[in-house]
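> turn this into a structure:
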Amino acid sequence: MARDRTPADLIGHNVLDQEGHNVGKINQVYLDDNTDQPSWVSVHTGLFGRHETLVPLQGSQPAEEDIRVPYDKSTVKDAPHIDADRHISPEEEETVREYYAQHGGPPVQSQIAAQEGRHVAGEGPGPQTAAPSGAPAGETDDVSVTRSEERVDIGVERRESGRARLHKYVESEQFDETVPLHHEELQVDRRPIDDPSAVPRDEQMGESEESFTLYEERPVVSKEQVPVEEVHVRKRGVTHDEHVRGERRRERIELEDEEGEPPTTG
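Here you go, the predicted model:
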């Protein structure tokens, strides 16, 4: 924490978390008894009520007019609350210190004295106001709250839905064809000779023999491989619509008084 900032410089300014989000406004400043430097601050983290949250300044950094502490907003808001109208007891201080040590912060070793403004040297730990006259410390005329909601982003993912293989195999089938076949046969024709004088007599009577070769056709099956068809397989993309249902959260802001009822507005 910068040492050139006085308690009066801090009161009324904002405490920012480690991401720069506004946690709340500083209402009180607590000084170290030994160094007289700001050691803790109390912050209003709600709209109503008299309870405040203690935040250690150890490890904090100035952020223009505000200060940034090394904790997130939820850690500060969930810290033990204190009563804004009285001093902090050593037991309360120890409880708060242990809480921040458990949430990643360094333990604060020094004792603190409750101050709402500047610690005057030699006067001891007595409170003095550092707020403008007539204006209670830590109170403002307006409060802003950021409302958030979840935004749904529906995407698509590509995943395997199945596999296909192009497999070629051989199968046998029976065929039945009719083939015309030709063969030779002997046919004997006997013709009587009416005029013997017309027949030459060179041939002598005796035995003789003539031979004939007969031919016939038989079916012969031969096979050859010939291409008969070409098969092409390719993938194609198909798009279809699918209805997606779900649930998303959003914040709602309501204003209420100390009794939990909606306040009367003019």
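
> please count neighbours and contacts with C-alpha atoms only from this point.
Fine.

> I'd like the next helix or strand past the host helix or strand of A8.
If you go by DSSP states H and E, A8 is part of helix 7-10. Downstream of helix 7-10, the first helix or strand assigned by DSSP H and E is strand 14-16.

> counting by contacts, list what that next one packs against.
Applying 3 or more CA pairs under 8 Å, 6 or more residues apart in numbering; DSSP states H and E, one finds that strand 14-16 contacts strand 22-32, strand 66-68.

> same thing but at 10 Å, please
Contacts defined by 3 or more CA pairs under 10 Å, 6 or more residues apart in numbering; DSSP states H and E place strand 14-16 against strand 22-32, strand 38-44, strand 61-63, strand 66-68, helix 73-77.

> need those in TSV (columns: distance to G12 and mean neighbour count).
Formatted as TSV, the helices and strands packed on strand 14-16 follow (distance: least, CA to CA, whole Å; neighbours: other CA atoms under 10 Å):
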stretch	distance to G12	mean neighbour count
strand 22-32	5	25
strand 38-44	10	25
strand 61-63	14	14
strand 66-68	9	21
helix 73-77	17	18
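
> can you put the ones you listed in a markdown table and add distance to M1?
Below are these laid out as a markdown table (distance: least, CA to CA, whole Å):
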| stretch | distance to M1 |
| --- | --- |
| strand 22-32 | 13 |
| strand 38-44 | 8 |
| strand 61-63 | 5 |
| strand 66-68 | 8 |
| helix 73-77 | 18 |
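
> among the ones you listed, which is nearest E94?
For E94, the closest of those is strand 38-44, at 12.7 Å, according to CA to CA.

> isn't D9 right up against E65?
Yes: D9 sits in contact with E65 when judged by CA atoms under 10 Å, with a separation of 8.3 Å.

> quick one, which of these two is more surrounded?
Taking other CA atoms under 10 Å, D9 and E65 do not tie; D9 has more neighbours (15 against 11).

> alongside the first, I'd like the structure of this one:
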Amino acid sequence: MPDLDTVLAWRGKAVLDRDGEKAGTLGALYLDEDDRPAYAGVQTGLFRRRESIVPLDGARPLDDDVQVPYTLDQIRSAPNVDADVNLTDDEQDQLAAHYGEPTKILEGDTGPEAEMVRSEEEVDISVAPAKPRERVRLRKHTVVEQVETTVPVRREEIRLERDPPPDGKIVDVEDA
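Below is the predicted model:
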């Protein structure tokens, strides 16, 4: 049976019967007690006003559509159930009796020895300490370049200038 995320992605897609004929559009979903998708509503008829309930066991994606292993007549003649409430045990029994066991949809060889191989992948996610992969070193080098350039230089100079005293008189510095 397909998982919930897969079936949620199918909503609004065309539903094909086992022979590839369009039966309607996938609508409401019905989950079992383990919250797995068990049934789906298929909107059929003019203006999609009628909804037939179909088991999702054996449903599979086919291009952009969903194919179920039941005939178009089985889908259209399914027992009427209220699509707005949960399915009762009695309604589930009626649907199971109506549809019976799903017919296997086989691709390719359908002879008496036809096979299908089922495989699944399991992902193991664990957190382990990081392992060193390589050793790196960071070294700093100083590079000196000889450059000749003209730079304006400004400086201040102090000069001592001597002038003779006025009136020709010489003054001794110690007397002053």
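
> closest to G105 of the first structure out of the helices and strands packed on strand 14-16 of the first structure?
G105 of the first structure sits nearest to helix 73-77 of all those, at 10.5 Å, using CA to CA.

> how about the next helix or strand after that closest one: buried residues?
As assigned by DSSP H and E, the chain's next helix or strand after helix 73-77 of the first structure is strand 81-83. Buried residues in strand 81-83 of the first structure, counted by 16 or more other CA atoms under 10 Å: H81, I82.

> which strands and helices lie in contact with the helix or strand following strand 81-83 of the first structure?
Per DSSP H and E, strand 81-83 of the first structure leads on to helix 90-102 as the next helix or strand towards the C-terminus. Judged by 3+ CA pairs under 10 Å, 6+ apart, the packing partners of helix 90-102 of the first structure are strand 51-56, helix 73-77, strand 81-83.

> please repeat the previous calculation with a cut-off of 6 Å.
Packed against helix 90-102 of the first structure by the contact rule (3 or more CA pairs under 6 Å, 6 or more residues apart in numbering; DSSP states H and E) you find no helix or strand.

> now do the contacts for the closest residue to V7 of the second structure other than its chain neighbours.
Computed as CA to CA, 6 or more residues apart in numbering, the closest residue to V7 of the second structure that is not its neighbour in sequence is P37, at 7.2 Å. By CA atoms under 6 Å, 6 or more residues apart in numbering, the contact set of P37 of the second structure is L4, Y30, L31.

> so where does D36 of the first structure fall, helix or strand?
In the assignment (DSSP H and E), D36 of the first structure maps to no helix and no strand.

> burial of it, as a residue count?
16.

> list the buried residues of the helix holding A8 of the first structure.
The neighbour-count check on helix 7-10 of the first structure (16+ other CA under 10 Å) flags P7, A8, L10 as buried.

> so what's V43 of the first structure closest to, chain neighbours aside?
Of all residues not flanking V43 of the first structure in the chain, I26 sits nearest, at 4.7 Å (CA to CA, 6+ apart).

> could you measure from the one you found over to R86 of the first structure?
Per CA to CA, to the nearest Å, I26 of the first structure is found 16 Å from R86 of the first structure.

> now do L31 of the first structure
Distance from L31 of the first structure to R86 of the first structure, by CA to CA: 15 Å.

> quick one on the thing from earlier: mean shift between the helix holding A8 of the first structure and the second structure?
With mean CA distance after the TM-score superposition for the first structure, helix 7-10 of the first structure departs from the second structure by a mean of 2.3 Å once superposed.

> identify, from the buried residues of helix 7-10 of the first structure, the entry nearest to Y100 of the first structure.
Within the buried residues of helix 7-10 of the first structure, the smallest distance to Y100 of the first structure is 20.8 Å, found for L10 (CA to CA).

> and the closest one, what's its match in the second structure?
In the second structure, the residue paired with L10 of the first structure according to TM-score structural alignment is W10.

> please name the residues that touch the alignment partner in the first structure of L46 of the second structure.
In the first structure, the residue matched to L46 of the second structure (TM-score structural alignment) is L47. Residues counted as contacts of L47 of the first structure (CA under 6 Å, 6+ apart): none.

> quick check: R18 of the second structure is in a strand.
No: assigned with DSSP: H, G, I helix; E, B strand; the rest coil, R18 of the second structure falls outside any strand and is coil.

> so what's it closest to, chain neighbours aside?
In space, R18 of the second structure is closest to P69, 4.6 Å off (CA to CA, 6+ apart).
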